[in-house]
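> quick one: sequence plus predicted model below, questions after.
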Amino acid sequence: MSINKRREFLKLSALAAGGFLLPSASTQAANWLSGAGATTHKFGLQLWSLRDDLPKDPKGVLKQVAAFGYNQIESFEGKQGMFWSMTNKEFKSYIGDLGMQIVSSHCDFRKDFERKATEAAEIGMKYLIAPYLGPQKSIDDFKKAADEFNKCGEICKKNGLKFAYHNHDYSFKKIDGEVPIDVMLKNTDSNTVFFELDIYWAVTAGVNPADYFTKHKNRFTLCHVKDRMKNAVATDQNSSCVLGEGVIDYAPILKVAKANGMQYFIVEQERYDTATPLESAKKDAAYMKQLKF
């Protein structure tokens, strides 16, 4: 085993020892199927989970999402825009009739952001989110991005919204001796720029999500909830799976998150091996309904 692989293995082992990774998926599945700890909290779906189906029939797919039990929607900006060939108000009205609300959307924050903030504000959205920066050449590149985020944060504030950044695993990998997400947290305005912690990507990077929730209270106000496959090697990035079938023990993680300012719990599904996207979304909703935190 190489030194880097061993380090990642030890990080994941520490997560397991801390109680945030299940010793086996069967324990989690048993609790889920037994209905232990049922709760009535709200939870949402990142529509990227249905990226192949949604463009073909936005209204029909959204109707199925509502039937699965999702209360909230986090959209993304595809070819049909954040509102899927509907106006912002048409979209709000349609999903409202289905019992859902759009709370946030991923978008291109470098293009026509003022208009997007205005449209989001008109329908009561809470956040616009930068979904991806990608690995950068230097830590200064992340500092420059933080400056851009501060400007977006001011635009959002002016419109009654908040701005947030969604991480991937690269956000936790040191560059020039510093951790990018730490630099982003330090160099952004805590009153206008927030963070959406993708818990899967944090765990994949060998990070304990609870450490960030407690150290940076009220900065992580949204999160992505998705599981990591059992027996996935530490270096395997593409190992997400249906909630309840993997190794991440979400109840203790989300309890800590909620106690430290987390407001929105958004399911995201990226990989489909055992079910179609819609089947996966349905299974994920069933898991979230039974999760107590």
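Perfect, thanks for sending it.
> rest of the way, CA atoms for contacts and neighbours
Fine.
> and Pro135, how far from Lys144?
Relative to Lys144, Pro135 is positioned 13 Å away (Cα to Cα, to the nearest Å).
> more crowded one of these two?
Shown here are Pro135 and Lys144; by other Cα atoms under 10 Å, Pro135 has more neighbours (16 against 13).
> for the most centrally placed residue in the chain, give me its contacts.
Closest to where the C-alpha atoms of the chain average out (Cα atoms, centre = their mean) is His224, at 2.2 Å. Shown in contact with His224 (Cα atoms under 8 Å, 6 or more residues apart in numbering): 196-200, 265-268.
> in terms of helix, strand or coil, where does it fall?
Following DSSP: H, G, I helix; E, B strand; the rest coil, His224 is assigned to strand.
> so for the biggest helix by length in the chain, what gets flagged as buried?
Determined from DSSP state H, the single longest helix within the chain is helix 139-158. Neighbour counts over helix 139-158 (16 or more other Cα atoms under 10 Å) mark 139, 142-143, 145-147, 149-157 as buried.
> check it against this one:
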Amino acid sequence: MDETRRGFLRLAATAGVAAGVATVLPGTASAEPLTSVPKGHIGIQLYTVRSLMTGDPQGTLNALGRIGYATVGVSGLYGHTPRAFRAMLDNAGLRAVLTHTSWDAMRADVDKEIETARVLGVRYLVVPSLPGSLRTVAGYTQVAAAFSRWGIAARSAGLKFLFHNHGVDFMTVDGKVLYDILVEQTDARFVNFELDLYWIIQGGYDPVSYFERYPGRFPVYHVKDMAPNGSFEDVGYGTIDFPRIFRRYRESGILEYVVEHDQPKDPLASAARSYGYLSTVRF
């Protein structure tokens, strides 16, 4: 790891987030008025509450609506048809903005995955991870070509195609960051990105630098926080400086803020704490 990446990781690990209002130092002036996350665009990835969705999907969705969430990211249908799952969302007063599919499912039947997304009423069809066997320059070049085809098909159906990152996508192979291949070898009209803020930082990179290099390519964030030991934390209670990232909304192209916690001890309590932060943070 080079010194730039080491320095950024040290910064991420020590810059604790103040839950609440961003401040201005005495004697300085804010460049513009503080703003906030639009409440109608605060969502949660249902993977966070997967243990509850298995037993009581409608009750779990209802609880998320009562917390205040307006939207969700779908992570599987838990044995229900797309139409039945959409009805449960409607009953809970929630709107699905994205659904995660898989690399294998898209290769097997793109039309089926697009139809599922259409029934759910989402805007974004997302591939959330890639097989480890593809982690080469040639493999990610192949992926970029597939994403381009699927992005065109999604756009024809009135959807938008995104890729969700993990830390491994920021590996450097033969002098090239694999993630950069996907951004540089795809057209923003057809392919864009759900940026997982935890995983890009865990991978050693600064989200803001990606906004500057590739403006407008990141319409969705996975808003996920990092504990001091590098594990997952409720949003606003870890080390990631979300106001600094959110402040660059014009460059990023962000539209949807989707909370996620991979390993919550109490999923609904975690969801409530994260919503409380995200609905009040100023930047």
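Happy to help now that I have it. All values derive from a computational prediction rather than experimental measurement.
> any idea what the TM-score is?
The TM-score (TM-score structural alignment, normalised by the length of structure 2) is 0.86; 267 aligned residues with a Cα RMSD of 2.4 Å.
> about what we covered before: what does the residue nearest to the centre of structure 1 align to in structure 2?
Under the alignment (TM-score structural alignment), His224 of structure 1 pairs with His222 in structure 2.
> next one: its match from Asp196 of structure 2, what distance?
Separation of His222 of structure 2 from Asp196 of structure 2 (Cα to Cα): 4 Å.
> excluding chain neighbours, give the residue nearest to the equivalent of Gln64 of structure 1 over in structure 2 in space.
Using TM-score structural alignment, the equivalent of Gln64 of structure 1 in structure 2 is Ala63. In this structure, Ala63 of structure 2 finds its nearest non-sequential neighbour in Leu268, 7.7 Å apart by Cα to Cα, 6 or more residues apart in numbering.
> picking up where we left off before, ok, of the contacts of His224 of structure 1, which one's closest to Ser240 of structure 1?
In terms of Cα to Cα, no member of the contacts of His224 of structure 1 lies closer to Ser240 of structure 1 than Tyr200, at 7.5 Å.
> contacting residues around the closest one?
For Tyr200 of structure 1, the contacting residues are 224-228, 240, by Cα under 8 Å, 6+ apart.
> could you identify the buried members of these?
Neighbour-count burial (16+ other Cα under 10 Å) applied to these gives 224-228, 240.
> nearest to Lys186 of structure 1, of these?
Taking Cα to Cα as the measure, Lys186 of structure 1 lies nearest His224 of these, at 21.9 Å.
> corresponding residue for Leu159 of structure 2 in structure 1?
By TM-score structural alignment, Leu159 of structure 2 lines up with Leu161.
> look up how far Ala285 of structure 1 lies from its match.
Using Cα to Cα, Leu161 of structure 1 is found at 27 Å from Ala285 of structure 1.
> now swap in Leu45 of structure 1 and tell me
Counting by Cα to Cα - Leu45 of structure 1 and Ala285 of structure 1 are separated by 9 Å.
> common neighbours of these two, please.
Residues within reach of Leu45 of structure 1 and of Ala285 at once, by Cα under 8 Å, 6+ apart, are Tyr70.
> ranges for the helices of structure 2?
With DSSP H as the criterion, structure 2 has helices at 3-14, 50-53, 57-67, 82-92, 103-108, 110-120, 137-156, 178-184, 197-202, 207-213, 242-246, 249-252, 267-278.
> now those in CSV, with distance to Val74 of structure 2?
Formatted as CSV, those follow (distance: least, Cα to Cα, whole Å):
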stretch, distance to Val74 of structure 2
helix 3-14, 29
helix 50-53, 10
helix 57-67, 11
helix 82-92, 10
helix 103-108, 15
helix 110-120, 9
helix 137-156, 17
helix 178-184, 23
helix 197-202, 18
helix 207-213, 24
helix 242-246, 23
helix 249-252, 23
helix 267-278, 15
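> tell me which of those helices is the most buried.
Ranked by mean neighbour count, these are led by helix 197-202 with a mean of 22 (mean count of other Cα atoms under 10 Å).
> Provide the aligned range in structure 1 for that helix.
Against structure 1, helix 197-202 of structure 2 falls on residues 199-204 (TM-score structural alignment).
> what's the mean distance for the matching stretch versus structure 2?
Compared with structure 2 after the fit, stretch 199-204 of structure 1 shows a mean deviation of 0.7 Å (mean Cα distance after the TM-score superposition for structure 1).
> and Ala164 of structure 1, how many neighbours?
By other Cα under 10 Å, the residues close to Ala164 of structure 1 number 27.
> so who does it touch?
127-130, 193-196.
> aligned partner of Gly238 of structure 2 in structure 1?
Aligned partner of Gly238 of structure 2 by TM-score structural alignment: Gly246.
> relative to Ser24 of structure 1, how far out is the residue nearest to that match when sequence neighbours are not counted?
Excluding the flanking residues, the one nearest Gly246 of structure 1 by Cα to Cα, 6+ apart is Met229, at 4.5 Å. Distance of Met229 of structure 1 to Ser24 of structure 1, computed by Cα to Cα: 10 Å.
> between the two, which has more neighbouring residues?
Neighbour count, other Cα under 10 Å: between Met229 of structure 1 and Ser24, Met229 has more, with 20 against 15.
> surely the more buried one touches Glu245?
Yes - contact criterion Cα atoms under 8 Å: Met229 of structure 1 and Glu245 qualify, at 7.0 Å.
> what range does stretch 110-117 of structure 2 cover in structure 1?
Per the alignment by TM-score structural alignment, stretch 110-117 of structure 2 matches residues 113-120 in structure 1.
> and the matching stretch against structure 2, how far off on average?
Averaged out, stretch 113-120 of structure 1 is 1.7 Å away (mean Cα distance after the TM-score superposition for structure 1).
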